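Enquirer: Got a predicted structure plus its sequence, pasted below:
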Amino acid sequence: MHIAKMEGESIFDEDVDRRSGNLLRAWREHRGMTQEQLASAVNTTGSVISLLEAGDRKLSPKWLYRLAPALDTTPGYLLDHHPEDLPDDIIETWSSIPQAQRKHAREVLQTFRHRTGTED
């Protein structure tokens, strides 16, 4: 479970995220954004972001694809990976790759996964 770091900082409540089935709140806080800032970035309201974070409104594929770029992540990471559990350098490197080049970058990385042998 992730706990508040310092007094006055928000607490990441893993139980809330388990109920909502997503990690939207964790990613928003990781990026240092308020609900209103994220809402503005995706042309909605803070109330809608609150509903999405709480699971009171479904985080549909449509929402995932709107929110992920605003949070410099991927739709799948919003559902499956807490930002504090991932190495920062991987997240930041991926975020720095322009959207148009990410498919190619993913293909290049997959070649390493399928590579055989013992060469370093």
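Expert: Noted; the coordinates are in hand. Being a predicted model, the structure only gives us computed values, none of them experimental. Numbering: from 1, shown residues only.

Enquirer: CA only for contacts and neighbour counts going forward, please
Expert: Will do.

Enquirer: By residue count, what's the longest helix in this protein?
Expert: Secondary structure of the chain per DSSP state H: the longest helix is helix 102-114.

Enquirer: Alongside the first one, take a look at this:
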Amino acid sequence: MARGALPKGQPRFRLTFIRQWREKKGFSLDALASRVPMDKGNLSKVERGLLPYNQEMLERLADALGTDPASLLMRDPTDPDGIWSIWDQAKPGERRQIAEVAKTLVRTSRTGTDG
């Protein structure tokens, strides 16, 4: 193996949550690839970090998966305790309360009044 080279199959690019979103939404690799459209082999490589993604690809994938491009990079839709999973389940009034509690939590931790 060349010096500095990664072993075959190791991610070379930033990993995303594309696979998790695809599986959560019930898409097979074939179905999502044809919907985007892109080669399913390339989609698989992007999911595994073997091929880079670009903004246009993220936007097409996000549209097909009913989310936004940032979520494909930062949000694991399978984490039920993740703040965005909780946010997605909340009603508008509950979202306002969540935001206020979060602001208070951050504010008190910065002032050292959290106990």
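Expert: Ah, there it is. What you see is a predicted model, and the numbers here were worked out from it, not measured in a lab.

Enquirer: returning to that earlier point: contact partners of the longest helix of the first structure?
Expert: Here helix 102-114 of the first structure makes contact (Cα atoms under 8 Å, 6 or more residues apart in numbering) with residue 94.

Enquirer: for it, the distance to its chain's centre please.
Expert: Counting by Cα atoms, centre = their mean, to the nearest Å, helix 102-114 of the first structure is centred 20 Å from the centre of its parent chain.

Enquirer: mind listing what's buried in it?
Expert: Buried positions in helix 102-114 of the first structure, judged by neighbour count with 16 or more other Cα atoms under 10 Å: none.

Enquirer: pretty sure residue 74 of the first structure contacts residue 68?
Expert: Yes: with contact defined as Cα atoms under 8 Å, residue 74 of the first structure reaches residue 68; the gap is 5.1 Å.

Enquirer: The most centrally placed residue in the second structure sits in which helix or strand?
Expert: The centre of the second structure sits closest to residue 72, judged by Cα atoms, centre = their mean, with a distance of 3.0 Å. If you go by DSSP states H and E, residue 72 of the second structure is part of helix 69-74.

Enquirer: For the residue nearest to the centre of the second structure, what is the corresponding residue in the first structure?
Expert: In the first structure, the residue paired with residue 72 of the second structure is residue 78, using TM-score structural alignment.
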